[in-house]
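S.K.: Build me a model from this:
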Amino acid sequence: MQNEEQISFGDVEAHYYVDLSKYYVYAHKNHFVHETIMEFNDFKSMLRKKADKPYYVPNQEELLKYSDPNYYEKPKQYHDLYKYSRKHFFAGDDEKAELLCENIMWKCRDDFNIQKVFDLFNIFEVNFKDEKQVNEVMQMVTELANNVRLWENNGHTPNEIFEKFEKPNLRPLPDEPFEFDAAEMKIGNKVGRNDPCPCGSGKKYKKCCLGKDERK
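M.R.: Below you'll find the predicted structure:
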């Protein structure tokens, strides 16, 4: 609990329709549900994944940051990947490195798949110098994926769930080095205006990251 004085459900009900809708969250079957879950018909699936996992409760300082609809926690692993990408792929270009890493983080939060993450490197026209670098980046991405907060874990990271409750939830690194086709890894296909945005937001590209990409 963050406050000594507690509020009733009636107090919440009096405000949530207006206030939560600003953040694309709505009441559905005694739950507060983000519209992305409803649009993709994932409500029942999400409940099964959440099961009886305990809820993550941030401290008050962290909690208040979420009043900004664009805020999300960036763990140390995000900053490690950002610094590496900025140095090795974008020659110090902060904006491109940040945009790539933000998109990767969205992929880590939404049905993580390492190949889909590397598709983003294609879109950003990243050239890997060799397989050793590919595997080095893959390890950083996997570590990031294990340290992002997930709806299906009730706000906990996979690492936190692993440490406290369920070892199988940790995403393991592959036993074998990641094999890749150098030609395919070099340049990706151009995203169409009406295609799903590669950042994983669920929105069309033209209504999401298109403006950011055009400013690069």
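S.K.: hey, let's count contacts and neighbours off CA atoms from now on
M.R.: OK.
S.K.: Quick check: chain neighbours aside, which residue is closest to Met138?
M.R.: With C-alpha to C-alpha, 6 or more residues apart in numbering as the criterion, Met138 has its nearest non-adjacent residue at 7.5 Å, and that residue is Ile114.
S.K.: how many other residues sit next to that neighbour?
M.R.: Per other C-alpha atoms under 10 Å, the neighbour tally for Ile114 reads 16.
S.K.: Show me the strands in this structure, by range?
M.R.: Per DSSP state E, the chain carries strands over the ranges 25-28, 31-34.
S.K.: Residues touching the last one, excluding its own?
M.R.: Strand 31-34 has contacts (C-alpha atoms under 8 Å, 6 or more residues apart in numbering) with 24-27, 43.
S.K.: nearest to Pro177, of these?
M.R.: Phe43 (36.0 Å; C-alpha to C-alpha).
S.K.: OK, contacts around the closest one?
M.R.: Residues in contact with Phe43 (C-alpha under 8 Å, 6+ apart) are 33, 37.
S.K.: how about a cut-off of 6 Å?
M.R.: By C-alpha atoms under 6 Å, 6 or more residues apart in numbering, Phe43 lies in contact with Ile37.
S.K.: Let's compare: structure for the following, please.
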Amino acid sequence: MKHPDIEDFIDAIVTVIREQNIEDAVKMEPVHSLTDILALRKITHLRKIARIFQVKYYSKKDRKTLTGDLVASMRQPELLAEVLDILPDQEWIFFLKAVHESGITVEYLSPEDYIAQQNIGLIQSFFHQDQLHLVVPDEIKAAFKVLEQNDYSEDRNYKMLMSNLCIAAINLYGVISQYDFLDLFNRYSKRQATLDELFNNLIVRVQQDVGFCFWDDYIVHDSFEDDDFELVNDLINDRAGKPKYEPAFDELLQYVDWNYYEQTPQIRALDNFFSKYMDNQAQRLMLMDEIHDLAASEARLQEYFDLIDSVGVEFKGEAEPMKLANLLVDVQNNTRLWRNHGHTPNELYRKETGLKNAGAEIIQFPANRTATKIGRNDPCPCGSGKKYKNCCGKS
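M.R.: So this is what the prediction gives:
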């Protein structure tokens, strides 16, 4: 069965992508020489590429001299390796495909596959005869062939695994000692690392602002810089003696995405609650993301209700605020926290008490969870301090 609305939506996306491809491409028959490709760039763009490939005095050189020096630098395997090291994974995968082809011809292609490497001269797109053509310059191919003979891809995969595992660990724990991370990395990597190798590889990623940094003997989320790392010791002391949550490898890698969080039954129940008030699924997803962030920061219940009020939710019935409060408590008790070494409050409670089926009783708000009737003059259960009739009961 066809769905016209969905098909129209997909067609619209493809049209936008194709238009972007055409805008970013040179309108001519493809060329393959690096000199010829660089000749298509403005001198201001050449200078940006020259800075990346460490060409000296690039700002003072004329176009011809700059192009010659730039070609000489880009042909050096060692410099090419440094540039390839910082390519996003998605672009690296496409580069591996393109570098072994005379050219790739498609009707359209996601800019996320190639635009960063086009900006630094590793690839060039052409629009010719109503097709998109993507070419890796011959000189880049030759330099990469030398790298491949020295197992560059294996070395890059080693570095990227280290970087990705570090992002995942910081996303999940907030802070991890260099020694603990070394143990974590060596657990999953065939090629074992030393502490010096770990530091030398990760400091490059720190300079690229990937989201973590070094502090003392620790690797920490870069948000700790805002308070001059004063809160790092507070976190370490707060979770002293608590067991560390150690997910399976595949689950851990989910946390490479800084925006990832588990779609728990509690989150799904909350989303179902809001489906009565918000038809737009994308808007509900954004609300769930913000609620999760509040839960991860252990926000007060009032902060949740302020957020919900800001999106225009008007409760249908007097029992709804209480029902929502209980759902929010359940979400917060099942959210992974840095303070709990990655465990949720419920998981930690079960570990400490030995109970297998602990309910969401770690954080209790409101205290009387069985209440179903709220008087118009009673305090609002959202915690605002106002009377119910002047707050969530207005509608």
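S.K.: burial of Pro69 of the first structure, as a residue count?
M.R.: If you count neighbours by other C-alpha under 10 Å, Pro69 of the first structure ends up with 10.
S.K.: er, Asn237 of the second structure actually
M.R.: 11.
S.K.: Now do the same for it: its match in the first structure.
M.R.: Using TM-score structural alignment as the criterion, Asn237 of the second structure maps onto Arg48 of the first structure.
S.K.: mind checking what Ala97 of the first structure lines up with in the second structure?
M.R.: Matched across to the second structure, Ala97 of the first structure falls on Arg284, judged by TM-score structural alignment.
S.K.: any idea how far that match is from Ile362 of the second structure?
M.R.: According to C-alpha to C-alpha, to the nearest Å, Arg284 of the second structure and Ile362 of the second structure sit 26 Å apart.
S.K.: And Gly312 of the second structure, by the same measure?
M.R.: Distance, Gly312 of the second structure to Ile362 of the second structure, by C-alpha to C-alpha: 30 Å.
S.K.: And Asp69 of the second structure, by the same measure?
M.R.: 65 Å.
S.K.: what does Asn21 of the second structure give?
M.R.: Taking C-alpha to C-alpha, one finds Asn21 of the second structure at 53 Å from Ile362 of the second structure.
S.K.: and the two? which has more neighbours close in?
M.R.: Each of Asn21 of the second structure and Ile362 has its neighbours counted (other C-alpha under 10 Å); Asn21 has more, 23 against 16.
S.K.: Give the aligned range of the host helix or strand of that one in the first structure.
M.R.: Using DSSP states H and E, Asn21 of the second structure falls within helix 4-24. Alignment of helix 4-24 of the second structure against the first structure: no match, by TM-score structural alignment.
S.K.: count of neighbours near the equivalent of Ile219 of the second structure over in the first structure?
M.R.: Ile219 of the second structure maps onto Phe32 in the first structure, with residues paired by TM-score structural alignment. Neighbourhood size, Phe32 of the first structure [other C-alpha under 10 Å]: 12.
S.K.: ditto for Phe126 of the second structure
M.R.: Counted with other C-alpha under 10 Å, residues neighbouring Phe126 of the second structure total 22.
S.K.: That one in helix, strand or coil?
M.R.: Assigned state for Phe126 of the second structure: strand (three-state reduction, DSSP: H, G, I helix; E, B strand; the rest coil).
S.K.: Now which residue in the second structure aligns to Leu81 of the first structure?
M.R.: By TM-score structural alignment, Leu81 of the first structure lines up with Leu270 in the second structure.
S.K.: can you give me the helices for the first structure?
M.R.: Taking DSSP state H to define them, one finds helices in the first structure at 9-21, 35-39, 43-50, 60-65, 76-88, 94-109, 114-123, 131-145, 158-164, 182-186, 210-215.
S.K.: Same list (those) but as a markdown table, adding distance to Glu176 of the first structure.
M.R.: Below are the helices of the first structure laid out as a markdown table (distance: least, C-alpha to C-alpha, whole Å):
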| stretch | distance to Glu176 of the first structure |
| --- | --- |
| helix 9-21 | 45 |
| helix 35-39 | 34 |
| helix 43-50 | 29 |
| helix 60-65 | 39 |
| helix 76-88 | 22 |
| helix 94-109 | 21 |
| helix 114-123 | 14 |
| helix 131-145 | 10 |
| helix 158-164 | 22 |
| helix 182-186 | 18 |
| helix 210-215 | 35 |
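S.K.: where's the counterpart of Leu198 of the second structure in the first structure relative to Asn146 of the first structure, distance?
M.R.: By TM-score structural alignment, Leu198 of the second structure lines up with Val12 in the first structure. Distance check for Val12 of the first structure against Asn146 of the first structure: by C-alpha to C-alpha, it reads 33 Å.
S.K.: What of Ser21 of the first structure?
M.R.: 30 Å.
S.K.: same question, Glu184 of the first structure
M.R.: Counting by C-alpha to C-alpha - Glu184 of the first structure and Asn146 of the first structure are separated by 26 Å.
S.K.: Mind checking which of those two has more residues around it?
M.R.: Just comparing Glu184 of the first structure and Asn146: by other C-alpha under 10 Å the higher neighbour count belongs to Asn146, 24 against 11.
S.K.: and that one, what does it touch?
M.R.: Residues in contact with Asn146 of the first structure (C-alpha under 6 Å, 6+ apart) are 158-159.
S.K.: Residue in the second structure paired with it?
M.R.: By TM-score structural alignment, Asn146 of the first structure lines up with Asn333.
S.K.: which residue sits closest to its match, ignoring its sequence neighbours?
M.R.: Leaving aside its sequence neighbours, Asn333 of the second structure sits nearest to Pro345 (C-alpha to C-alpha, 6+ apart; 5.1 Å).
S.K.: Map the one you found onto the first structure.
M.R.: By TM-score structural alignment, Pro345 of the second structure lines up with Pro158.
S.K.: need the contact list for that match.
M.R.: Pro158 of the first structure sits in contact with 146, 169-170, where contact means C-alpha under 6 Å, 6+ apart.
S.K.: same thing with Ile104 of the second structure?
M.R.: By C-alpha under 6 Å, 6+ apart, Ile104 of the second structure lies in contact with 133-134.
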